[in-house]
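Participant: pasting the sequence and the predicted coordinates here, then a few questions.
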Amino acid sequence: MSDFIDSSNGGGPPRGPQRIDPADRAQLAESPVPARRVFALFAPHSGSMLVLLVIIVVAAVIGMAQPFLTRTVIDEALPDRDVRLLVWSVVGMVAIALVTAVLGVWQTWLANAVGQRVMHGLRVRVFDHVQSQSMAFFKRTRGGEIQSRLVNDIAGLQSMLTTAATSVATNFTSAIATAVAMVALDWRLSLLSLIVLPPAIWLTRRVALVRRDITTQRQRMMANLHAQVDEALSVNGALLGKTLGVSALRSADFAQTSDSLVDLDMRSQLAGRWRMATMNVVFAALPALIYLAAGLTNTAGELSIGTIVAFTTLQTSIFRPIMGLMGVGAQWVSSLALLSRIFGYLDLPVEVAPPADPVEVDVASVRGEVRFDHVGYRYPDGDVEVLSDIDLRIPAGGSIGLVGATGSGKSTAASLVSRLADPTSGRITIDGIDLRDLAPDDLASIVGVVSQETYLVHDTIRENLLLARPGAHDDQLWSALTTARVDDVVRALPDGLDTVVGARGHRFSGGERQRIAVARTLLRDPRVLVLDEATSALDNETERELQAALDALTQGRTTLTIAHRLSTVQDADEIVVLEGGHIVEHGTHAQLMAFHGRYAHLAGEQDSEPAPVAIAG
């Protein structure tokens, strides 16, 4: 397999092959891609691929008639003044050009159509599979890496799916057809071409290696430039730059990177120019050598002018398909490396898999009784149990508060109720049905979550609310906003519901974002509600406003409240104290305070803390 790929520049001689990236070799050595998986991508399009192959062969064969018509015009039609032969030859030339042009457009369209459909299928499969991963996957994986798989890697396959898949057939057919035509014209001149082609290919290869190294450096520099833009010009990046006063430093770093790009671009344009100049001399010398050979004593008079002209045309055109064939190896390795990374994501096991045969449930009739039945949990890559033998029951419409020090397992318990993860032992049920037996959509309709980290998409308030109930009309949206105590804020905005919330909702304060999230959950109307430290990042005044909204939200719903501030769970039907993943106390606020145990100790610590001033509402 060759280590080079063709990278022709359109007009003039091709730029030549490129080396296989060592990183691509390493990727394939670590995660090889079986041929059957590659063929499986194209299997649904086998009919189109067969048509494409026929087009390639037909176009190559028809195109080879052109130099023979040229020879006929020069050697017969013009000297003999045979107008009829001249007209038919010219008509044939135009017809061949027209037919090959139409076949070329058809080939390009068909190859791109197949490639785009394959890329579309891959994108959707990867997106769906990544969406099915548990939250543990997203916590341990950088967001940029996921985006790179979905966007960059799949886009990088385009060359293979739209061109490389057909380049072997195209180049091989063209090279064979051209070689046969050259031999048919004159076998001695064909031998001369074989002597000239190797140094021409070698020179082109040397030029490509120089450009390859510079291009690799440029790609790395471009990656740095993109990273600097993302870090400095995102909402959080801009805030950090302004508050730390590092804007000037960032500007200097950006200017330095940009200047390096200018240097690399200049070097790329000038790289190997003398070699390319030599190539141009070689290409100019090829027909000159043919003319010289035709004029030698032992061949003089045997070769017609038409034959010489036709041969020099073929000689020039044979170079490109040969270089293309040399380049298939590296292009194939590069594409397989991308597929290896993409298949790596598709092969990720689904830690929280949907049930194969979900229990049918009428969401509207769910009562909402939640039961933890000896539940234990440990992280997939850890040996320490985060939760151990948790056994508790929340009656339908009842409320429980989970409290404890940081790391006690409170938020983990909350994530299990919404099935962001599955228990490693025991089970959690709603109305006696194991969560693992509920369809994901049914579970999302039954269990609603309001967390400290409120996420609003970069869209209007209306669209953010409609995520919970796509068919809701404006009266329902305003009703939810009113119940969440945030309708006055929205009404005061010039665009009202059509106000764009900004990146991650930064258009609003923390308390306003939380209340919009409460309104969104109200529209969802879940029977079970999980409040995961929803007020912990707010100051006292904003907390009171949000708590009023939460009180309205929890009416008639089964509620599990995860709280750092004990004041938010004092009115719960029962308070459960966690420590080291175990339940150490449970009871009402009054009972636990009278017990003078862990809960009373936590309450005493919070009473001595200064009032929080986290986020203004």
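Facilitator: Nice, I can see it.
Participant: C-alpha from now on. contacts and neighbour counts both.
Facilitator: OK.
Participant: part of a helix, is Thr535?
Facilitator: No - if the criterion is DSSP: H, G, I helix; E, B strand; the rest coil, then Thr535 is coil and not within a helix.
Participant: second structure for comparison follows:
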Amino acid sequence: MPRGTQITHLTDDEVTASGSPVLGRIARLLRPYRGKIVFVAVAVVVSAALSSIVPFLTKAVFDDALFPVDGSAPDLGLLAVLVAAMCIIPVVTALIGIGQNWLTSTVGNSAMADLRGDLFAHLQKMELAFFTSTRTGAIQSRLANDVAGVRTVLTDTATTILQNTVTVAAAFIAMVILSWQLTILTLILMPVFVWIQLQVGRRRQRLARRTQESLSEMTAITEEALSVSGILLSKVFGRGDAEVERYRRANRQQTRLQVEQAMTGRTFFATVQTFFAITPALIYLVAGWMLTGAVPGGDASLTAGTLVAFTTLQARLQMPLLQLMRVTLDVQTSLALFRRIFEYLDLEPAITERPGAVTLDPERLRGRIEFRDVTFRYPEPRRLSGTVLRDRFAEDPGPDEEVQAVTGAPVRESWGLRGISLVVEPGQLAAIVGPSGAGKTTATYLVPRFYDVTSGAVLVDGHDVRDLTADSLAASVGVVTQEPYLFHGSIRDNIAYARPGAGRDEIEQAARDANIHDRIMSFAAGYETITGERGYRLSGGEKQRLAIARVLLKDPRILILDEATSALDTETERLVQEALERATHDRTTIAIAHRLSTILGADVIFGIEDGRLVESGTHDELLAAGGLYSRLYVEQFSRDRAVPDGRRADVAF
């Protein structure tokens, strides 16, 4: 990714919409827990009903126990019963609340874990092109920050909405029973408040989306700058201060959006709270008018107990109403995050397994590879959440520059391969040569189906790879890349990644065959030595040999080697060469090499230029033909001032 990329926001119309209503999908997410949700709903209704009884008990305390309307003495027996009931109800409600909170927390966190797991599983199915066109930090942000952002909705919001709705309904009914006139006064401005709330909610949704996009940018910067590779790069070029400033700019943007999001609606809520605060005073005033008959239809029999009960209910109504408004805004904000999550879940993998796919039998697999008039066009990067990553240094980036800014990869022509036809027979060592960017690696990536051909077909033992099961194809093809990837873990775990069930003897034998066992045993912790992030605690040759050990443990019938000995010193190259000679024995092997000394003894050499197959043959045949291979050979070995004799027994990779 170029340094200093920034987010350009598109209009709402350009934002990819979810395939189905978000609320419906959230409901389906909670469906496995509907039994617990029913219990929560029952608990909420019971709790709200019990709480609504208290104001009527308060009315009875005033009108029947303390100040009977008939003017008699206080009824202490009735007062004791009423007070006992008023004490018992909160205790019962609290106990119900504890159970309710446990159920809602269990349901919400379980649903969030399901969502996170589904998202991770779906991302595992995405094609390689998705990951080459999407920043790792952006993916991590959706998996971590976006899912975490909807935690409250899944754990508390549904219960809060249900509880407050029931409370409001119960309080409203009770208030109407006590005095419909005072109820109208309490709720007279509610339609206006609801309309304003909807407008505030829409603005907060837009802000929530922009805030998460900004947070995604910060996560991406962190992942890039604080990885081992990023730190090494910044130190080599003295760019530490620039990286700090880059992060601070994104941090300031995030802070501004967070403050803007936090303040959106504050004036509205302050207005609502002010209205609710002065309403009791208005109630007292109107009650006085009603008692004196100043209000048409007023009730002159309004008692002190009724007035106390009504104001108690009013307080119980106003707080839930305010909470409902707040939580509704939270829901509207969270919907923006749900849309971002569902946007990833709605992405259809470009490479899928066909119904009735054929399973390759490893015992009968010969390893014949055929490219039949293969044409390949690189897929366009996907745009998500209405954002396009652009290089801030480009004044007006065109299509190629935009692709480069999004993918972080070199700009390529639209067509990677054009009409390639070739055959690698079982057990052959086939080499692919050509200038940088000619399409060599692209061709090899079509065999394990990292990409699908645009037209034509790639066949393994006569089967189109698109007709094979993904697992059997993956088990049949092994790849050793120029820069092997190692997890932050032990050497043993990194080798065993190829076959987790492998025993200790098998792992160590693979290491011996890869010429790395003795080196491993020289470490104090042996096979339990931690490799560090991306294997940075090991040398390039050690990482390469571990990668070879890993593929030997896998034992595939087809092996692809992509510049497996580049940038190694002479002694390390010799060790890696010996390991590769063992690895290629009795396997169909495709080797890519810029250093022609590594493939002089290949059974067949294919020359690719500008995505086209321009020649094929043995070393001697191609040298005599005077074409691409001959030109590359002369250029390379004239620099080295030595022309080695190429024999299969002396093949080096």
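Facilitator: Good, I have the coordinates. Keep in mind the model is a prediction, meaning the values are calculated, not measured.
Participant: can you find the partner of Ala549 of the second structure in the first structure?
Facilitator: The equivalent of Ala549 of the second structure in the first structure is Ala519 (alignment by TM-score structural alignment).
Participant: got a list of what its match touches?
Facilitator: Neighbouring residues of Ala519 of the first structure by C-alpha atoms under 8 Å, 6 or more residues apart in numbering: Leu465, Leu477, Ala480, Leu481, Thr483, Ala484.
Participant: switch the cut-off to 6 Å
Facilitator: Residues in contact with Ala519 of the first structure, defined by C-alpha atoms under 6 Å, 6 or more residues apart in numbering, are Ala480, Leu481, Ala484.
Participant: tell me where the stretch 151-300 of the second structure has helices.
Facilitator: 151-152, 158-178, 180-187, 190-225, 228-236, 240-263, 266-292 (DSSP state H, counting those that start in this stretch).
Participant: Serialize these to CSV and add fields for distance to Asp569 of the second structure.
Facilitator: As requested, the helices of the stretch 151-300 of the second structure are exported to CSV (distance: least, C-alpha to C-alpha, whole Å):
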stretch, distance to Asp569 of the second structure
helix 151-152, 52
helix 158-178, 63
helix 180-187, 82
helix 190-225, 29
helix 228-236, 21
helix 240-263, 31
helix 266-292, 66
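Participant: in which helix or strand would I find the closest residue to Val168 of the first structure other than its chain neighbours?
Facilitator: Excluding the flanking residues, the one nearest Val168 of the first structure by C-alpha to C-alpha, 6 or more residues apart in numbering is Leu325, at 6.3 Å. In this structure, Leu325 of the first structure sits in helix 319-346 according to DSSP states H and E.
Participant: with Pro500 of the second structure instead?
Facilitator: Per DSSP H and E: nothing holds Pro500 of the second structure, as it lies in no helix or strand.
Participant: gap between it and Arg550 of the second structure?
Facilitator: Going from Pro500 of the second structure to Arg550 of the second structure by C-alpha to C-alpha, to the nearest Å gives 11 Å.
Participant: picking that back up, did I read that right, the match of Ala549 of the second structure in a helix?
Facilitator: Yes - membership of Ala519 of the first structure in a helix is supported by three-state DSSP.
Participant: the more surrounded of Pro500 and Arg550 of the second structure?
Facilitator: Neighbours were counted for Pro500 of the second structure and for Arg550 using other C-alpha atoms under 10 Å; Arg550 has more, 26 against 12.
Participant: now the biggest helix by length in the second structure against helix 158-178, angle please.
Facilitator: Ordering each helix of the second structure by length in residues (DSSP state H) puts helix 76-125 first. Counting by axes from the mean of the first three to the mean of the last three C-alpha atoms, to 10 degrees, helix 76-125 of the second structure lies at 150 degrees to helix 158-178.
Participant: helix 76-125 of the second structure vs the first structure, average offset?
Facilitator: On superposition with the first structure, the mean distance recorded for helix 76-125 of the second structure (mean C-alpha distance after the TM-score superposition for the first structure) is 2.9 Å.
Participant: which elements pack onto that helix?
Facilitator: With contacts taken as 3 or more C-alpha pairs under 6 Å, 6 or more residues apart in numbering; DSSP states H and E, helix 76-125 of the second structure sits against no other helix or strand.
Participant: state the next helix or strand along the chain beyond it.
Facilitator: helix 128-132.
Participant: so that next one corresponds to what in the first structure?
Facilitator: Counting by TM-score structural alignment, helix 128-132 of the second structure corresponds to 135-139 in the first structure.
Participant: list the buried residues in the matching stretch.
Facilitator: Within stretch 135-139 of the first structure, the residues scored as buried using 16 or more other C-alpha atoms under 10 Å are Met135.
Participant: now do it: everything it contacts.
Facilitator: Leu420.
Participant: can we see that at 10 Å?
Facilitator: 130-131, 141, 146, 348, 350-352, 379-381, 415, 419-421 (C-alpha atoms under 10 Å, 6 or more residues apart in numbering).
Participant: and that stretch against the second structure, how far off on average?
Facilitator: Stretch 135-139 of the first structure, aligned to the second structure and superposed, deviates on average by 1.6 Å (mean C-alpha distance after the TM-score superposition for the first structure).
Participant: mutual contacts of Pro500 and Arg550 of the second structure, please.
Facilitator: With C-alpha under 10 Å, 6+ apart as the test, Pro500 of the second structure and Arg550 both reach Asp493, Asn494.
Participant: mind listing what the residue most central in space within the first structure touches?
Facilitator: Among the residues of the first structure, the one closest to the centroid is Leu150, at 1.4 Å (C-alpha atoms, centre = their mean). Residues near Leu150 of the first structure by C-alpha under 10 Å, 6+ apart: Leu122, Arg123, Val124, Arg125, Val126, Phe127, Val130, Gly144, Ile342, Tyr345.
Participant: tell me the spacing between whichever residue in the second structure pairs up with the first one and Arg203 of the second structure.
Facilitator: Okay, so that is Leu122 of the first structure. Aligning on TM-score structural alignment places Leu122 of the first structure opposite Leu115 in the second structure. Separation of Leu115 of the second structure from Arg203 of the second structure (C-alpha to C-alpha) stands at 26 Å.
Participant: where exactly do the strands run in the stretch 401-550 of the second structure?
Facilitator: Per DSSP state E, counting those that start in this stretch, the stretch 401-550 of the second structure carries strands over the ranges 415-424, 429-433, 455-460, 463-464, 477-480.
Participant: pick the most buried one from those strands.
Facilitator: Mean neighbours per residue, mean count of other C-alpha atoms under 10 Å, is largest over those for strand 429-433, with a mean of 26.
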